[in-house]
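J.: sequence unavailable; structure follows:
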């Protein structure tokens, strides 16, 4: 099949959506499909067109990493998208903001359109009355609606009762993200890792606020992998709470470094305030780490007490109590093994790609009848 994808961000950008889009495109190519991705020219020096492991990538101008910038970017992708849509078998918009070119191509050429709703940004907009008619129109235009969590699916169905809607959790490269040697030297302290971009919605502030409570019970250090606008605020907060010496800010790291960093910790912590299904949490589990996560969004769909623990969001005391209890358990390694087994069984990129191909083939066959 010829599959035309569109996603605002794509590697070398780092993030859950970016990883999902890349894994899916790469696996589809490995399974014999022809895949083209239309995305943004999000970093200086990136080529406008290239082929990466068989995936043809077309990058177009984006003025800013803001909603206005996303709209401007999508508007300039119409010519490239429509040119390739004429020859595609199926189109797939990764996020609602990427859908308009596919909506027009569907009207012009009759190609089926798949839409995936990924992020908590959709949940925020879906709660605003002025955005609801726009989102309803986008959802209605899709021939098949996918959502990264049951919460997102249910919110979307509340806007429009789509007859073909399903929750399809993002996948993980379980070969790359696997138990292996640590990248960091051993520490005398218990070490946890927080592979999160430093945005308010990711709730890293509450991990910082929980650390003084954890340190009353045990010696612990936190490795923060990711960057973002909250960094200066978090560093100042750590100073004010007297835990700056217990936190290492590593900044953003490429995906290739993450398995070794994850292997350097005992537990991965995800203190999110909003979440779809966290690819980062699945990657940590795939590396054999137990996960401590807030009880929001899609996180309870992948994490439970057999592979980690859940705590109340925005609650440093509950986070601290649950994290200490998890670190004190004598079956920590067994929970990590179960975490990896769960990801391999349910959320590998191969299983993800196979389900997408089933959906694509159904739509293509229906069109050809």
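T.: That came through fine. Remember, it's a predicted structure, so these values are computed and weren't measured experimentally.
J.: every contact and neighbour count from this point should use C-alpha atoms.
T.: OK.
J.: which other helices and strands does the longest helix along the chain contact?
T.: Identified as the longest helix of the chain according to DSSP state H is helix 349-368. Helix 349-368 is packed against helix 16-30, strand 90-94, with contacts defined by 3 or more CA pairs under 8 Å, 6 or more residues apart in numbering; DSSP states H and E.
J.: who's in contact with residue 206?
T.: 271, 314, 315, 316, 319 (CA atoms under 8 Å, 6 or more residues apart in numbering).
J.: between the longest helix of the chain and strand 90-94, how many degrees?
T.: 130 degrees (axes from the mean of the first three to the mean of the last three CA atoms, to 10 degrees).
J.: what's the angle from helix 349-368 to helix 16-30?
T.: Following the same axes, to 10 degrees, one obtains 70 degrees for the angle between helix 349-368 and helix 16-30.
J.: the stretch 251-369 of the chain: strands as residue ranges?
T.: For the stretch 251-369 of the chain, the strands defined by DSSP state E, counting those that start in this stretch cover 267-270, 291-294, 308-311.
J.: against that first model, consider the following:
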């Protein structure tokens, strides 16, 4: 089976390929014998550049690419065979606006992957019925839809829910290996406990709730510290609030970090907390779990649907509940070790390879349906 992947995931041509939400499933699909051709969309409509990417190197095969002016122009490029001259069996379309851009093209069956929590209300469609109808029509052209988290289904019309399969994102265990340190070692450590967050510093990731609750954490754990890994529009304001609240020596904003750096930070952490208000899935939580870091997850995250133990769930805007859940886990080696074991089991189940196996099944079914339709 040959799959053409069309993805908008990169804002610029030289953005690193490894560790992205596209590279991981592509690598995993290739291990299953699926042949991949990856086409990256750079920019936003109406001017979009298309580059074919070598999945081995993550680099553009032809750096100049093709400049696309409209969905009709892209349809002309595809229909004339300029984009891919050899046949492919199915097109894996990443995200809603890519589906819209491809809506006029004659392609093999399309399977659309929905990453955003609100696919039908994206880009102003909540108040724009015309835009909403275009999104719905584009998605209805697909032979199947994939949602990376169960909560995404809530935003879809009933008919689209019927053709949508939830295939949770995963974790790359090789990139986030389990650490060797024991719970008893960490609980006795002089720098215990070390909290960590990995994500964009913005209002959705909601680091402010943890920041305002940090004094309560320090009441119980005077040596507590918190590393905020990431960057974003709220960073400067939250750094100011940190200083105002007197935590400048205990809370560190590190900026963005590569996956290997993130894994190293997680390796010396005791609790992962990120109270996101909207989270389609939540790979960052799963990565922390894979390393062996006790993790609490907001009930708003897609990953929460896979967690059946309320000890590890919380309301994203309830600082008191976050503190209570943190204290319960950190209070003894037994509670700490139970949280580690729970997270490790979850991470071992929901890997990118497991994601790829489920995704490949959907792709093959779409190809089979097409082949079963008689040629006129």
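T.: Ah, there it is. Remember, predicted model here, so these are calculated numbers, not experimental data.
J.: just give the TM-score of the two.
T.: With the length set by TM-score structural alignment, normalised by the length of the first structure, the two chains reach a TM-score of 0.83; 348 aligned residues with a CA RMSD of 3.3 Å.
J.: how far does stretch 250-264 of the first structure stretch from start to finish?
T.: One end of stretch 250-264 of the first structure sits 13 Å from the other (CA to CA, to the nearest Å).
J.: coming back round to it: among the strands of the stretch 251-369 of the first structure, which is nearest residue 197 of the first structure?
T.: Nearest of the strands of the stretch 251-369 of the first structure to residue 197 of the first structure, taken as CA to CA: strand 267-270 at 10.8 Å.
J.: got the contact list for whatever residue of the second structure lines up with residue 360 of the first structure?
T.: Residue 360 of the first structure maps onto residue 363 in the second structure when the alignment is built from TM-score structural alignment. Going by CA under 8 Å, 6+ apart, residue 363 of the second structure touches 90, 111.
J.: give me whichever of the helices and strands packed on helix 349-368 of the first structure is most buried.
T.: strand 90-94 (a mean of 25; mean count of other CA atoms under 10 Å).
J.: so what secondary structure elements neighbour it?
T.: So strand 90-94 of the first structure, by 3+ CA pairs under 8 Å, 6+ apart, packs with strand 2-7, helix 100-109, strand 113-117, helix 349-368.
J.: residues in the second structure matched by the shortest one, start to end?
T.: Strand 113-117 of the first structure lines up with residues 110-114 of the second structure when matched by TM-score structural alignment.
J.: check the mean deviation of the matching stretch from the first structure.
T.: If you overlay the two and look at stretch 110-114 of the second structure, the average distance to its match in the first structure is 0.8 Å (mean CA distance after the TM-score superposition for the first structure).
J.: check the secondary structure at residue 203 of the second structure for me.
T.: Secondary structure, DSSP: H, G, I helix; E, B strand; the rest coil: residue 203 of the second structure is coil.
J.: residue in the first structure matching residue 200 of the second structure?
T.: Match for residue 200 of the second structure (TM-score structural alignment): residue 197.
J.: need the contact list for the nearest residue in space to that match that is not next to it in sequence.
T.: Excluding the flanking residues, the one nearest residue 197 of the first structure by CA to CA, 6 or more residues apart in numbering is residue 226, at 4.4 Å. By CA under 8 Å, 6+ apart, the contact set of residue 226 of the first structure is 195, 196, 197, 198, 249, 250, 251, 252, 253.
J.: any chance you could map the helices in the stretch 151-300 of the second structure?
T.: Secondary structure of the stretch 151-300 of the second structure by DSSP state H, counting those that start in this stretch: the helices cover 158-162, 183-188, 207-220, 235-244, 259-267, 283-291.
J.: most tightly surrounded among those?
T.: Neighbour counts (mean count of other CA under 10 Å) averaged over each of the helices of the stretch 151-300 of the second structure peak at helix 283-291, with a mean of 27.
J.: in space, what's closest to the residue nearest the centre of the first structure - neighbours in sequence excluded?
T.: The first structure has residue 16 as the residue nearest its centroid, 2.3 Å off, counting by CA atoms, centre = their mean. Closest residue to residue 16 of the first structure apart from its sequence neighbours, by CA to CA, 6+ apart: residue 279 at 5.0 Å.
J.: so how far is residue 366 of the second structure from the aligned partner of the one you found in the second structure?
T.: For residue 279 of the first structure, the aligned position in the second structure is residue 283, judged by TM-score structural alignment. Going from residue 283 of the second structure to residue 366 of the second structure by CA to CA gives 27 Å.
J.: contacting residues around the counterpart of residue 344 of the first structure in the second structure?
T.: Taking TM-score structural alignment, the alignment pairs residue 344 of the first structure with residue 348 from the second structure. Residue 348 of the second structure sits next to 173, 290 when contact means CA under 8 Å, 6+ apart.
J.: residue 350 of the second structure too?
T.: 168, 169, 170, 171.
J.: at 10 Å what do you get?
T.: Residue 350 of the second structure is in contact with 167, 168, 169, 170, 171, 172, 173, 283, 286, 290, 303, 306, counting by CA atoms under 10 Å, 6 or more residues apart in numbering.
J.: what does residue 169 of the second structure give?
T.: Contacts of residue 169 of the second structure (CA under 10 Å, 6+ apart): 21, 24-25, 115, 147-149, 280-283, 286, 302-303, 350-356.
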